[in-house]
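K.L.:
this is a predicted model, with the sequence first.
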Amino acid sequence: MDQIPIPGSLDEVEHLVNRLYEQNSSSAISQIQEVLQRLQKSPEGWQVAEGLLARHADNVRFFGALTFIVKLNTEPLNDDDAGSVLQKLIDGLLKSLDAGAGAIVIRKLCSALVTHFIQYSHIWPLCLRYVVSCLQNSHSGSIQSAAPVDPDVQSLPPQKSVAAIWFATALAEEAEKTDLKSTKYISLHERMLSNAQDLGSLLVRSLAGQADIQSQKEAIRCFQAWLLYAQRAPNEELTSNLRPLLQPTIQCLVNDELYEAAVEVLTDTLSNWQTFFKQVDYSLLYALFDSLWAQEKYQSLLQGDFDFDSVQFGSLMVAFGDAQITELMDGTNERSQRFLAALVGLLKADGYPVAEDKIFVPALEFWSQFVESMVDNMYSEPQESVNWNAPPLSYLTQLVSHCWKKIQYPAMGVYNSWDSTERVGFGDARKDVSDLLQSVFAISGQPLITLFVNLTLQGVSNAAWSELEAAAFCLGSLSDCVSDSTSCDDILSKVFGSQLFDLLRQGQSVVPVRARQTCLSLIERYSEYFSRHAEYLPAALNLLFSAVGDLPLAGPSSKSIHRLCSSCRSVLTSEVDAFLDQYEALRGGILDSLAEERIVGAIASIIQALPNDTDRVHAFKRLMLAFGTDVEKALQLKAYNANVDSQDPIVARAYDAAQRPTEPVSSSEIGLQIAVRALRCLLGSAKGLQSPSESFVDLETEQNATVVASSAELAQVQQDIVGILARLKDEFSVSTEALDVICSILKAGFSETEPGPFVLPPQIVTEFITSTWYHRVASAISTACVFVTSLANGNFKNQVPQTIERLLPWVAGLLQQLQDPENDPELAQYGIEFAQKAMTKAPGVFLQLQPTSSLEYLFMFAIKMLSGNEPLPKAAAAEFWTNFITLKSSDQGTQAAVDSAIGHLGPILAHTLVQNIGGKASRSELDKISDPLKKLVVQHARAKQWLEAALNDASFPSDKVSAGDKALFVKKVISLRGSRATNQVVREFWLACRGSNFAYAS
């Protein structure tokens, strides 16, 4: 398309504007817009705006009004010119109204007038009065002679009345957008207050029904705009002028044509500004809710009418309830209790929550807040003052009953017809009910457990599966409320000692999958109960193990097995062989990998609880035999180097059902999957063997005692584990998952204080970490960091120096191979983090790193990281330098080496910090960069000299600060002596170096 020239006449401009609304290509429209925008911003823009406003077409007039707005926002005027523009806008509005221009033109002219007022409010401070006066007189008269709105508004015809209201609406909307804290707009907001009385006079007649429907609708919307403005700019004078408009708005609700606008403003204000309503207003709303009109709306909602208008009525009820919570808690107030009963009723509207019933969730949110308020109120009153059979407490039974019914799942066909949003919403509603029930329990206590126990048993006896599932879900929701108490054990025994478990074992041909899943999770949730009632454990565990092979139940059943065995480990030790038998039997079939990992962890937790060391070792060896089989198979497949048919049973072992391939797969890929599976089982067993967090710790034990293998048999098990890890690390060296799991297995033993298969001697761990890694070296270094920390905090403190002496050269060598931190940011980060650990845990060993060139390289590598662009490595480097600057040692030789190093490195570090603060760092990095700076100025007398040299160096990255600014920065930093205020000084200096355009840069 040819370049469009700048129009040379008003006719050409009009033609171009009309082209904008014709069918054109996007590139043509873009060009037209660009030309018109240039014209708007040109000096001739004022004349163009005035000329277009005098044309006949609405599109052209609209563009004329828009041009006035552009000019007012971009080109300052003196008072005389501003007054002239105001007259032109008023004249344009009057002429457009007389010509019958469309709403698009009138609204845009009102917006232009508001833009004028925002910029030049001092010229016509009583803007609303002036606009109404001009509309009433049909000409732009003297600003000073405009009379108050009250007498003028009576004679306005409907179209002019609506125009006045549109202006008032735009006035509030635009004023709300301004910065209330800015001194620039203080006078504007003062003048807004001056217009409040005229606003009330303008709107009250329309709201009271003395105008046409359109004017009434616009008056309600205008009222809402001013309410929103008043909430942002609270002022009692403004509020008092708005309050008389509230009751007329409430009365508009019963008018079908005004209902939508009125219900929106009332719901919004009740939700966000409850104090705006006075008692007389609340009384009017109570009366309204008691009216026949409201009862019809309410019944329509309960019968499943979830159209927008109907749901809005429910939302109004909920908002009113939120605003009246204190009154609704007064059981002696008959009026409030009638309304509370209606709010309970909202929970039984027809339809499933979210998918059909749109009011259930808002009503549920109200009841959650109400019950929490009741709980707070109860605990602030003497217990004898609570009447359980009188309102509002008596409504809790209805509340719970309605919720239980509403969260029952529909038939599978109905559920499958919902979209993903509806399914997620329904699930979230169930979670909200769960939270509500926990709050109700704080009031009702044991009877709530009894209710759901009875409903569960009722579901079992009636084979009512949806009811059973919902009751079990609700009962499970209350498990945390009674986990530490035996008060409900007898009631719970009615469920766990019933025929429920036998029924569930009959499979999904009898009980649907969803009900079985929920009932299985019930066992997990009440694991503390089973630890107190071992007589029910066999039936529960037999049920869970029978469900593991059922694909839809594998997840919840294995999770329950893990939780139950972990909680009840001490009472299950006599059955460890039976568990191992069960596991071996499960491995013979198809077993989900995550389920297997959990089951292995469950059995390992029982092994951990065995009282005899020998028994523990023997049981674990038997468990590990299964892993060994998988390991050998994985290695064989890796060496086989051929494709395997997808129907081969080994493929089912390698892949879960959802990921199982349909085409032949390479044996090496299958080997990798089996290796990862074996490793994850090994990790599950390592976690299971960890001592429970609440286990007894003997504080009298010698802290430096060495945890060693208690027998040759245990030592052999440890060697076998290390052998498995080493072989899989080397054979599957390209697998990120395999190597990360190997590192996690090592870490699992670090926190233990008692001998065990995974509590490996430090020298073995060190040898393993420093062996060859072809991939994921960063994970190995991260593991080394955790290892050193665990040694320092545990029973191996005396081995920290020699361990660091082995690990530090290895890490330094890896960083030297890396050369540049940005070649592998993760490795660089973990490498410097390890160097920091070594430095703080064994400063003497750190400073004696050989050859000395390696130590020098480490320091300069940390400087490079501090200069880099990667945020995490940079943060690690900042922490390294913060710790090095403050490093202290009781050994005089070591301390002398530290001081010497700082003397040499100080200028380099100061230079790097200044480069960052001078603009190279991002805003989010400044706090981290400030840490070493603060330590430097506190710890070293020459810091001021180093900083000044760095600031005045030719390489300083900014030319936006003067020498004086730099000197002042140093002075402030030095005087603050490392206090938190330094961070703000750094931020301000960085911003000055970047320039104002970077005020919000990251």
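P.N.:
That came through, no problem.
K.L.:
hey, let's count contacts and neighbours off CA atoms from now on
P.N.:
Fine.
K.L.:
longest helix in the chain, please.
P.N.:
For the chain, the longest helix by residue count, based on DSSP state H, is helix 613-640.
K.L.:
and the next element down the chain from that one?
P.N.:
strand 643-644 (DSSP states H and E).
K.L.:
what's next to that next one, contact-wise?
P.N.:
V651, P664, V665, S666, S667 (C-alpha atoms under 8 Å, 6 or more residues apart in numbering).
K.L.:
rewinding a little: for the longest helix of the chain, buried residues please.
P.N.:
613, 616-617, 619-621, 623-624, 627-628, 630-635, 637-638 (16 or more other C-alpha atoms under 10 Å).
K.L.:
re earlier: widest-spaced pair of the contacts of strand 643-644?
P.N.:
Maximum pairwise distance in those, criterion C-alpha to C-alpha, is 10.4 Å, between V651 and S666.
K.L.:
another structure for you, compare them:
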Amino acid sequence: MFVNGFMDFWLMGRWPYSSQKFHEKILLNTEDAVALIGYAFTSYEGVGTDSQFTQGAMKCFQSWVFYSHRAYLDSDITLDSLKSLTQPAIRFLAYDDLYPDTVELFTDVLSNYSKFLRPGDVDTLSSVLSSTWAQDRFELIKSGDFGFESVQFGRFLLAFGDATVQDLARNPNDPGTQQLIRMMHGLLTCDGYAVAEDEICASALEFWSTFVEFMIDSLFAEGGDKAPWIGPARRNVMQAIEECWAKIKVPPRDIGASWDSESRVGFNDFRKDVADLLQAAYPLLGIEIFEKFINLALRSLKTQAWEDTEATLFCLNALSDCVSDDTAEDEILGTLFGSSMFSQLSEAAAGIPAKTRQTSVNMLGHYAPFFERHTEYLPSALTFLFRSVESPALARPASRSIFSLCSSCRKTLTGELGAFLEQYSRFLTTAKGDTKEKVLGAIASIIQAIPNEDAKADPVQRLLDFIENDVHVCISSLGKHGLDVAKEPAITALRCLTSIGKGLQTLDDMPIELDSETDRSTFWDEGVGGSIQVRIVKIVETVVGALGQDGDVIEAACSVFRAGFTETAPGPFVFPPAVTARFLLGSRIDTPRLEVMLTTACALVNSHSTESSTRIGQEAGALLKHVSGFIHSIGDPAHEPDIAQNCVDFLARLMPRYVDIVLAMEPKSSLEEIFFFALKCLTVREPLPKRSAASFWSSFVILHDFPEPLQSTINGIMQHLGPLLTEALITNIGGGSARSELDTLADPLKKLIFRQPRAKTWLETALFGENFPSQKVNASEKRIFLQKVMKQVSHAPHHVE
């Protein structure tokens, strides 16, 4: 039909006129379209007659409905005459030949433009969904019939539920509402596994998420849960969660193995969505839902219903961030952790599915705060985890949970440190890389909790013994197996070192004793403590010396040094700055992953950039000279944008504390070269060097109040480079940069104008010079821009530092 095609042409965005002009033209044809579609509707005489004309009219009606939505959004136009066709269209749901087009129409209307329906239309649709016709279709989909028409019906039913969710929640005693709610529950209980077989349950879950969201909003808006509809609505949510619990049960291995990747991903996504629903519903259901799952877990453990156990523990994992440290909740949780759960799940010969044990292992990590409050449950939990870590399938989640428990409960576990070290010794024969990292980090966190620094030395030495043995085996095998084979254990050894370093870090919530008169400990600077630092550095240097041609090895080595940068107190990984600088100075322009070495240099300087930190002028000077060598080798930032970005970022980190080191650089040609390199970085197309250069110049242009002759040198550089800097910034702002980069580039320009008296002259020269990038901006517009910029900066709060 021409009308239908004409509407589709516009809906696809190809109509050449403005929206208003189009609406005016279409409104003139609305009555004719309604008459034509109405004629097609009334001409249909039922089953056995030609339905093609009516099918075409239904598609045309759908196009007009969505045009009316666009007209409403654009110009607040309502095409009320179209609504006269809704009731005739509804009756076609009952005819098989017209059902697909009709149900698609109303599903779309309910989902996207429910305001089109009048109250009487909604009542009619509700009656249709309560009819025998709807019940028959509902039973088909509930029994596992996921053919095209059954799925269409399910989506239609859910679209109606979404559109009327407020009425469904607020009118629990209405018979029609009760029927519809039963059907909504039913769509969560169709035969088959979620997504892989049951194609409607994921959409049904979305409805219940909407239902919960409406309840939460209502509770906040109405200030309480005294409304009579809240109780029934809460019971419906509880029932929906129970139905979801049945749907997230993991299938037996043979069934799961037959699924394609899309089905597996869809099933796992459904489980995640159920977890989201649980978290959203917890404020409504509170301890009741928590207690229900605890009791369900105890019951399924008793009957050894392992699929039920896994689904229940999965739900409890989802609730871990919702529950508080309330005594009642802890008592309920204690009934589970104090049960035979760990002993049952530890029995490898019991035929327990791996997924069940994996979820139980994850659960212990999720509830680490509980074990911190109730340490009496720790021994059995950790015993279970260390048994689990010996299983290849459980090693990774078990090691994560070991790390979480040990980190949270470190002070309680210091007396068990020897046992942990022995456990790790036995575990080494089967341990994999990331599993080692977590377990060593866990042990290190317990060592950190030992109050006496001297007492930490022996267990740290023991951990280093493990790593040195791994490195020795790795290096010994290098000649036999080559880089590819030796690389992975080498990287693992370095990452284990980093994990130990992080585990030994002081906790963020430790109190800072500002008035303490205790002298700074020197244990880690000399003697046994100093020798431990030497061992750690030697391990890194040994690995890098043998496999430094690999970028991953370089990155892992840098992570070891960075582990101590955030520490404010001495420790085994808080190396003297000269040690870290010596390692970084070993890099060359062809060092793989050089940008990681440069970011480590940035982090080193940054950790010593505050007035309260130790000044590292000698190390900063040596690194600056080293970085200037890279700048000289690169020449043009566009050749190596990643390295260029990090070089300029390093220069920015030297401001303002080490500006004297920068300006004292020899020879002076090198000093000039780094400043011009930072200018070049502003003119390249690559955004990252440009961003770092903008940060450097933002820091440099505001330097003031330094002692003489340093301040005079800074001022002289700005007088020399100010015009060039201004030209580079105006070139970018005038069209040389993407819109997303303008905020970054505006910052140095703002500070330049505020701090430099000659900035206006430099701006005028740049705006009216031959290098201005755009020919579309006339002189008048440039003057207006100049006036506005100068005025805004002069009136802005003077917080440019």
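P.N.:
Structure's in. What do you need? Predicted model only: the values in this text are computed from it and were never measured.
K.L.:
the more surrounded of V651 and S666 of structure 1?
P.N.:
V651 (22 against 17; other C-alpha atoms under 10 Å).
K.L.:
and that one, how far is that from Y229 of structure 1?
P.N.:
66 Å (C-alpha to C-alpha, to the nearest Å).
K.L.:
what about whatever residue of structure 1 lines up with N236 of structure 2, distance to Y352 of structure 1?
P.N.:
Under the alignment (TM-score structural alignment), N236 of structure 2 pairs with Y395 in structure 1. Distance of Y395 of structure 1 to Y352 of structure 1, computed by C-alpha to C-alpha: 22 Å.
K.L.:
ok, now C519 of structure 1?
P.N.:
Relative to Y352 of structure 1, and taking C-alpha to C-alpha, C519 of structure 1 is found at 22 Å.
K.L.:
the more surrounded of the two?
P.N.:
C519 (26 against 21).
K.L.:
helix or strand for that one, which one?
P.N.:
helix 513-525.
K.L.:
the stretch 351-500 of structure 1: helices as residue ranges?
P.N.:
Remark: helices assigned in the stretch 351-500 of structure 1 by DSSP state H, counting those that start in this stretch are 360-379, 395-406, 412-417, 420-444, 446-462, 465-477, 479-482, 489-496, 500-504.
K.L.:
dump these into CSV; add distance to V845 of structure 1 and mean neighbour count as well.
P.N.:
CSV is the format used below for the helices of the stretch 351-500 of structure 1 (distance: least, C-alpha to C-alpha, whole Å; neighbours: other C-alpha atoms under 10 Å):
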stretch, distance to V845 of structure 1, mean neighbour count
helix 360-379, 59, 18
helix 395-406, 66, 19
helix 412-417, 65, 10
helix 420-444, 55, 19
helix 446-462, 62, 19
helix 465-477, 55, 25
helix 479-482, 50, 17
helix 489-496, 59, 16
helix 500-504, 62, 18
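K.L.:
relative to I769 of structure 1, which of these is closest?
P.N.:
helix 479-482 (41.9 Å).
K.L.:
what span of structure 2 lines up against that closest one?
P.N.:
Using TM-score structural alignment, helix 479-482 of structure 1 pairs with 320-323 in structure 2.
K.L.:
now do stretch 188-201 of structure 1
P.N.:
Per TM-score structural alignment, the counterpart of stretch 188-201 of structure 1 in structure 2 is residues 22-35.
K.L.:
the matching stretch: how far from the chain's middle?
P.N.:
Relative to its chain's centre, stretch 22-35 of structure 2 lies at 48 Å (C-alpha atoms, centre = their mean, to the nearest Å).
K.L.:
could you do stretch 348-360 of structure 2 as well?
P.N.:
The answer for stretch 348-360 of structure 2 is 30 Å, by C-alpha atoms, centre = their mean.
K.L.:
and it, how far apart are its ends?
P.N.:
14 Å.
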